[in-house]
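>>> kindly return the folded structure for what I paste below:
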Amino acid sequence: MGLRDIFSGKNPEIYEQKGDTSFHAKAYGKAIVEYERALERLEKTSPWDDGYRQSLQEKIRNSKDVLALEHCQTATDLVEAGHHKDAGQYFELALELTADPKLKKAIHDQLQKIEAQLAEAVQIDSQDDVIAEQEKAPDEKPIHEEQNDEYFMALIGTLPEEVQDAYLSYPQAFKKGYLALNQGEFEAAARHLARAMEEHPDPRSYIPLELATARLNLEKYDDARRLLESFLQYHPDALPAYQFLCEIFWETKTFNQAETLLSSLPPELSESVAGYLLRGETYYHAGKYAQAKTYYRDFLKRYDWNEPVARALAKTHEALGEMANARNIYQEIMQQCHSCHSRIDPYIKQKFADLSFASGLNTSEVLELYLSLVRENPQNASDYYQKVSLIYSAQGNDEEAQRFQLFAEKAKDRSA
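A predicted model of the protein is given here:
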């Protein structure tokens, strides 16, 4: 069996891992695309795996929420700078992304304020309207091009300022390719980005990085690797290039090459959380779960608490079948969120609840977590209500068990 047979996308975990890498690199748009591809692959290969489906749906939702929050912050900065119209566009992008009722309400409130401010500021008499109509340029940009420009600006708005400036200086083909890449249209992305490289052949540009990303998603690993290795000669401190090279080595099972690459990381990357996670993930993908566990635990002892490392350690415990240890880590993550008054990722809630439920811990705490997940993840309400019913039954409360069983059946009918 050739490499293409092994890595032809049949395993949704491959796409999920790409999403995780993008998420940790704060490339949330790309993470969403990969998680959605994982979900699409799961529906084709294992449609009965409800637990994995819920996990992927939650990662998609979380990535969208984080990206929406970034857009909200950008919009807030624009409001403070007096650019209300541009701010409104970022708020609208955030509104399209998030399903969080509280965040949606907050965004609606901000949009209403902006509309009021714009209405107050705009004082144009009828004569100005006529002149503006007469002077409208015949070659004015179509609406869809303006929307593409806005989307492009929103995407690069999360990048470092010097990278933003570079991306804005590249030819039109680059913008088309970058938009296609973030929309999961990898063939089109590779085509446009290759053209952009021809039009802008400067080897110091960032175009090879984006083209490599497209080629990686098309499973053209050799092409992607050559582009990334060439890119690193000019940008040795570019973390995404190392992350994508590691993905290539993981997927082609050349773990020794991943270890060699990581041993050459610049000091500032080698000692970063991202650098540690890449080494740990290399152990994990190589099936060296015990080594990965020791590595992550040593990190937490040396540097104290870090949530991404804690999540990776919990996942490693699960791979080792050490479910109680994994459950305890997910619980600690929730406690850390409580202590700093931050929102608990529903994915973490569900991991803790599911591991507890599977081990027979039918406690009120687990029951309450499932009820909160009904509100946060309503499309999976039937499954959550079913588990609440079983917990009540285990507690001897048959009346509540029957009531929530009815809720589960009604929720299932609604989603059918």
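>>> only C-alpha atoms from now on, for both contacts and neighbour counts.
Will do.
>>> buried residues in stretch 245-258, which are they?
245-251, 255, 258 (16 or more other C-alpha atoms under 10 Å).
>>> next one: stretch 208-220
For stretch 208-220, by 16+ other C-alpha under 10 Å, it's 208-219.
>>> can you add distance to residue 297 and secondary structure and give the residues you listed back as CSV?
Output for the buried residues of stretch 208-220, formatted as CSV (distance: C-alpha to C-alpha, whole Å; DSSP: H, G, I helix; E, B strand; the rest coil):
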residue, distance to residue 297, secondary structure
208, 36, helix
209, 33, helix
210, 34, helix
211, 36, helix
212, 33, helix
213, 31, helix
214, 35, helix
215, 35, helix
216, 31, helix
217, 32, helix
218, 35, coil
219, 33, coil
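>>> any chance of TSV for the residues you listed, columns distance to residue 16?
Formatted as TSV, the buried residues of stretch 208-220 follow (distance: C-alpha to C-alpha, whole Å):
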residue	distance to residue 16
208	24
209	20
210	19
211	20
212	19
213	15
214	16
215	17
216	14
217	12
218	15
219	15
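>>> between these, which sits nearest residue 412?
In terms of C-alpha to C-alpha, no member of the buried residues of stretch 208-220 lies closer to residue 412 than residue 217, at 35.0 Å.
>>> wait, doesn't the closest one sit right on residue 188?
No - applying C-alpha atoms under 8 Å, one finds residue 217 not in contact with residue 188, separated by 11.9 Å.
>>> I'd like the structure of this one too, to check against the first:
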Amino acid sequence: MAADALPPPRGLIAHFTRHKTLANIVLVMLICAGLAAMPRLRAQFFPDSIVEEVTVSVVWDGAGAEDVDRAIVQVLEPSLLVVEGVEATESRATEGVARITLEFEPGWDMGRAVDDVEAALTLAGDLPEDAETPEVTRGVWRDTVTDVVITGPLSVEQLGRLADELVVRLYAVGVTRTTVQGLAAPETLVEVPAVNMIAHDVTMAEIAAVIGAEASTLPAGDVAGGAARVRTGQEKRDAAQIAALVLRSQTDGTKLTVGDVARIRVEGVDRARAYYVGGDPAMTINVARSDKGDAIALQHEVEAAVAEMELTLPHGVTIDLIRTRSDQITQRLQLLLKNGAMGLGLVLVLLFLFLNARTAFWVAMGIPTSMMAAIAAMYVAGMTINMISLFAL
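All right, here's what the predicted structure looks like:
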């Protein structure tokens, strides 16, 4: 009995086996797609876990936690819970402060969310008279790329100016999320002992009103059809000028000044926090990225800006980059390439031992082809180069 004839080959694989060049064309297309997608993949340390939040804060001085919860949180929360897009809420009442955090759905329009929250606050019940106006704050997601340290034998004020200059340089090349640490705005403190207020029959509110009225100039109209604006008065913010402000004129013709009842002192830019490298003061600039930023690209921009600024630095001042996460990503990429090349070499050796050269070559081409295909698929899917995806590759 004659053997039954085999059915003709069908399907996608059969088409590849019958066609002489189709497999090679697909191989070249996968490699080209991977090479084209590789420079477009964003790099980061870990996959982004973005939580879109809006926080509502209300200050009520002198109120206990229970009063804050009853009179503020329980009044505002029902209106905020019905805001569209809210996924979860968290409320916290402490002494003098109420804070309600709203978590929105991933990808929600946060500009619209802030507007909706502000509209909900206007529809909520009345708050206590002494409570301040609710403050709406939108959370901004950021991921640290590197920290820049500026140090040298200069004063804190001079280092602060250098830090500001570097921030301007970074902003010019597109690095916009920077935070300067190590200095604070100068602050003038007016301390009024209670015994002085009693002796001179003056209140803190009166002192604050006099200082506030003289601290800023006042608008007085405009000229040239609004092309220029006129302001009257003179800002008095120096300690000596504040001390000379007149609270009232006495019956004997003398004047009671702020300096007669209060102690005035000015705290410098290093009052809150100070950094040192050895014995020299230092400034740090935290450079962060948004959820669309590339850590390696931002790192290169920072390095270029620092290298350009180093040419104009005073003697003894240095700029160093620390806690650089992109270095770890780059090292993992190099390790990936090294392991891939080693694996390809071992496969080639084994294939050439048991197969002829032509067959071994085409079998070995599957390693870089699969790598390039995976990179192209990652780009299409919106994935990034990070520690987890590198481990998977």
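>>> TM between them?
Here the TM-score for the pair of chains, by TM-score structural alignment, normalised by the length of the second structure, is 0.24; 161 aligned residues with a C-alpha RMSD of 7.2 Å.
>>> follow-up on the earlier one: now, the buried residues of stretch 245-258 of the first structure that are in helices?
245-251, 255, 258 (DSSP state H).
>>> not counting its neighbours along the chain, what's nearest residue 255 of the first structure?
Spatially, and ignoring its direct neighbours in sequence, residue 255 of the first structure is nearest to residue 249 (5.8 Å; C-alpha to C-alpha, 6 or more residues apart in numbering).
>>> kindly apply the preceding question to residue 224 of the first structure instead.
residue 212 is the one closest to residue 224 of the first structure (C-alpha to C-alpha, 6+ apart), at 4.3 Å.
>>> try residue 367 of the first structure
residue 388 (5.6 Å).
>>> pretty sure that neighbour contacts residue 370?
Yes - between residue 388 of the first structure and residue 370 there is a contact under C-alpha under 8 Å: 6.7 Å.
>>> the more surrounded of those two?
residue 388 (28 against 25; other C-alpha atoms under 10 Å).
>>> secondary structure element for the more buried one?
helix 381-394 (DSSP states H and E).
>>> now distance to residue 274 of the first structure too, for the buried residues of stretch 245-258 of the first structure, in a markdown table please.
Output for those, formatted as a markdown table (distance: C-alpha to C-alpha, whole Å):
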| residue | distance to residue 274 of the first structure |
| --- | --- |
| 245 | 14 |
| 246 | 12 |
| 247 | 14 |
| 248 | 17 |
| 249 | 17 |
| 250 | 16 |
| 251 | 19 |
| 255 | 18 |
| 258 | 14 |
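>>> contacts only, for residue 261 of the first structure.
Going by C-alpha atoms under 8 Å, 6 or more residues apart in numbering, residue 261 of the first structure touches 242, 246.
>>> report the longest helix in the first structure, please.
From DSSP H, the single longest helix across the first structure is helix 50-80.
>>> pull out the buried positions in stretch 121-134 of the first structure.
Buried-residue list, stretch 121-134 of the first structure, by 16+ other C-alpha under 10 Å: empty.
>>> that stretch: how far from the chain's middle?
44 Å (C-alpha atoms, centre = their mean, to the nearest Å).
>>> contacts for it, please.
Looking at stretch 121-134 of the first structure with C-alpha under 8 Å, 6+ apart, no contacting residue turns up.
>>> quick one: contacts for the residue nearest to residue 367 of the first structure?
Contacts of residue 388 of the first structure (C-alpha under 8 Å, 6+ apart): 367, 370-371, 401, 404.
>>> rerun that using 7 Å as the cut-off
Residues counted as contacts of residue 388 of the first structure (C-alpha atoms under 7 Å, 6 or more residues apart in numbering) are 367, 370, 404.
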